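>>> sequence plus the predicted model coming up.
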Amino acid sequence: MTWFKRESKGIITTTEEKKETPDGIWNKCPNCKKPLHYTEQVENQYVCHYCGYHIRIGSKEYFSILFDDNQFTELAPNLQSGDPLHFEDTKKYTDRLKETISKTGLNDALRAAAGKIDGQDIVIACMDFNFIGGSMGSVVGEKISRSIDYCIEHKVPLVVISKSGGARMMEAAFSLMQMAKTSAKLALLAKAKIPYISLLTDPTTGGVTASYAMLGDINIAEPGSLIGFAGPRVIKETIKKDLPKGFQTAEFVQEHGFLDFIVDRREMKEKLSTFLKLMAG
């Protein structure tokens, strides 16, 4: 039995003194698979320093990157979705909402806030993919609408950061109505001659792409972002043909005229500041 024991002194024979690495300290880049330390990710604004891959982040991270000193005032922070259709599939919609709110600490798939970028007043509405796939429900549409009202009242430019799987099926027609609602509100913003910049990140799909995400005075995207209406797999199965290389990437979309610029996240604040100054005249 001595074959299975360490007899030499000074050699640890148990794992009791071993320290486990805390969750979240090290992550693997989804693209190149190389290990990334959390501190390095924050310092590099969640862009892999090996391959340049833009890791998916949420409103908390975008606000810290873009707002001066991470100072902002959140708009309508307590809005939560109802269940007008009493939707129930594998579980009740109300139960799913409660679980997601508890897990993410978010009230819905979009947060909006007023602050400053390089001293310039701005409202940023940012989607969170972790909240039911960043799906667009009635609260998302309402928050964007209220953000636009705030911008018109205070003469402040608007930036919307899209990251979404599309409409929220649990709200059906109520979700689809947000496409028309937000588009109509953006028309009022344009009439008031207030700038609107749309930032598309990975992924931006479905009804979000078909409405406010593509209606910016300037449409920009992060490198490599998936941008489209239906997903590539669905399109391929529908048309029964192979898709072009790089189909629905930000680079492909820009090449075909649907994007104005592709901007690295590490340069995003500087570029937005420049755009705002130019658009303000």
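Cool, the structure landed. Residues are numbered from 1 along each chain as shown.

>>> alpha carbons only for contacts and neighbour counts from here, please
Noted.

>>> what segments of the chain are strands?
Using DSSP state E, the strands found in the chain span residues 26-28, 35-37, 72-75, 110-117, 120-127, 158-164, 196-204, 218-221, 261-262.

>>> check which residues of the fourth one are buried.
By that I understand strand 110-117. 110-117 (16 or more other Cα atoms under 10 Å).

>>> okay, now the one to match up with it:
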Amino acid sequence: MAWFSKKPRIAVVPEPATEPPQPSRMQGLWAKCETCDEIIYRQELEKNWMVCPHCEHHHAWPARARLGALLDADSFEEFDKELEPQDPLGFSDSKKYKDRLKSSRKNLGENDAFISGVGRIDGHQVSVGCFVFEFMGGSMGSVVGEKVARVFERAHELKCPALVFSASGGARMQEGIFSLMQMAKTSAAIARFRTGNKPYVSVLLNPTTGGVAASFSWLGDVILAEPKALIGFAGPRVIEQTIRQKLPEGFQRSEFLLEHGMLDAIVHRKDMRAKLAQLLGLVG
């Protein structure tokens, strides 16, 4: 008798494919406040300008919703929407830059991290721009810098005030020196715009950091901010590790900056339209 025996092979029958689970009808109806942990009906949150009704925390607010709420109805005319960023360096880390751009465009329906155009606030014409933070952290590449510069060039041509809402993680590393050049370009555009003696109102949102904070966002004739917005060049953790000192409580938050003379005012989101209308009426 052979010392081994050949056993018949047992066929493995694959399990039938199952359909992916369907999303619950309740999914997306509720939101959790990241500050007070309260559960809020999303529709109620959106009606309240994305501000928590319990603790007044200002949640992220989509750029188009912001412009739609702050500008006069049907007054916004968008420009430069066709501009799209390229990949001049062929940059790749864990993912190719061109693939990141393609994914962001598909998910958000935006070509880049900035929306610009002309609108009115309480009848006052204004050249306006707003960052889309959801698009790669609102980072500033060559196209964002060009669109920001055009906000001021357009304001100069139309002889109207300029208004920019900033929310950004800074210069876009995937474009290297091309992104850093935008700091000088936007600052130069502001210098030319100022020859027309019209005001530039800069509104700093959470967060406004890096190259955006180090250039045009701090060059406003009037600088406003939303409550508890993180504003600064490097983050608090980086600064602490660099200087090896503990930073003051609330460092780089808008309340701290207002106390130290870096801001003109902190404006609650529900009061922003009225404040901007007042400013444009006084200095516009």
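Yep, it's here. From a predicted model like this one, the values you see are computed outputs, not experimental measurements.

>>> returning to what we had before: could I get the buried residues of strand 110-117 of structure 1 as TSV with distance to residue 256 of structure 1?
Shown next, in TSV, are the buried residues of strand 110-117 of structure 1 (distance: Cα to Cα, whole Å):
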residue	distance to residue 256 of structure 1
110	29
111	31
112	31
113	32
114	33
115	34
116	33
117	30
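
>>> list the contacts for the counterpart of residue 128 of structure 1 in structure 2?
The equivalent of residue 128 of structure 1 in structure 2 is residue 132 (alignment by TM-score structural alignment). Neighbouring residues of residue 132 of structure 2 by Cα atoms under 8 Å, 6 or more residues apart in numbering: 62-63, 112-115, 138, 167.

>>> and the aligned residue in structure 2 for residue 69 of structure 1, how many neighbours?
In structure 2, the residue equivalent to residue 69 of structure 1 is residue 73, according to TM-score structural alignment. Residues contacting residue 73 of structure 2 under the criterion other Cα atoms under 10 Å number 13.

>>> please apply the same query to residue 193 of structure 1.
Residue 193 of structure 1: 14 neighbours (other Cα under 10 Å).

>>> trace it over to structure 2, please.
Residue 193 of structure 1 maps onto residue 197 of structure 2 when the alignment is built from TM-score structural alignment.

>>> from residue 156 of structure 2, how far off is that match?
Residue 197 of structure 2 sits 9 Å away from residue 156 of structure 2, taking Cα to Cα, to the nearest Å as the criterion.

>>> check which helices and strands the longest helix along structure 1 sits against.
Assignment by DSSP state H gives helix 172-191 as the longest helix of structure 1. Judged by 3 or more Cα pairs under 8 Å, 6 or more residues apart in numbering; DSSP states H and E, the packing partners of helix 172-191 of structure 1 are helix 138-154, helix 206-209.

>>> is it possible to get a markdown table of the ones you listed that adds distance to residue 224 of structure 1 and mean neighbour count?
Shown next, in a markdown table, are those (distance: least, Cα to Cα, whole Å; neighbours: other Cα atoms under 10 Å):
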| stretch | distance to residue 224 of structure 1 | mean neighbour count |
| --- | --- | --- |
| helix 138-154 | 25 | 20 |
| helix 206-209 | 16 | 24 |
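
>>> contacting residues for the corresponding residue of structure 1 for residue 262 of structure 2?
In structure 1, the residue paired with residue 262 of structure 2 is residue 258, using TM-score structural alignment. Residues in contact with residue 258 of structure 1, defined by Cα under 8 Å, 6+ apart, are 214, 219.

>>> mind checking how far residue 258 of structure 1 is from residue 221 of structure 1?
For residue 258 of structure 1 relative to residue 221 of structure 1 (Cα to Cα), the value is 10 Å.

>>> over to residue 51 of structure 1?
According to Cα to Cα, residue 51 of structure 1 stands 18 Å off from residue 221 of structure 1.

>>> got it, and residue 265 of structure 1?
Residue 265 of structure 1 is 9 Å from residue 221 of structure 1, by Cα to Cα.

>>> cool, residue 252 of structure 1 as well?
Applying Cα to Cα to residue 252 of structure 1 and residue 221 of structure 1 gives a distance of 11 Å.

>>> more neighbours: which of these two?
Neighbour totals were compared for residue 252 of structure 1 and residue 221, and residue 221 leads with 29 against 19 (other Cα under 10 Å).

>>> may I have the residues that are in contact with the more buried one?
199-201, 250, 259, 261-263.

>>> dump the strands of structure 1 to TSV, plus distance to residue 90 of structure 1.
Formatted as TSV, the strands of structure 1 follow (distance: least, Cα to Cα, whole Å):
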stretch	distance to residue 90 of structure 1
strand 26-28	32
strand 35-37	37
strand 72-75	33
strand 110-117	25
strand 120-127	25
strand 158-164	22
strand 196-204	26
strand 218-221	35
strand 261-262	40
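
>>> most packed of these?
Among these, strand 158-164 has the highest mean neighbour count (mean count of other Cα atoms under 10 Å), at a mean of 27.
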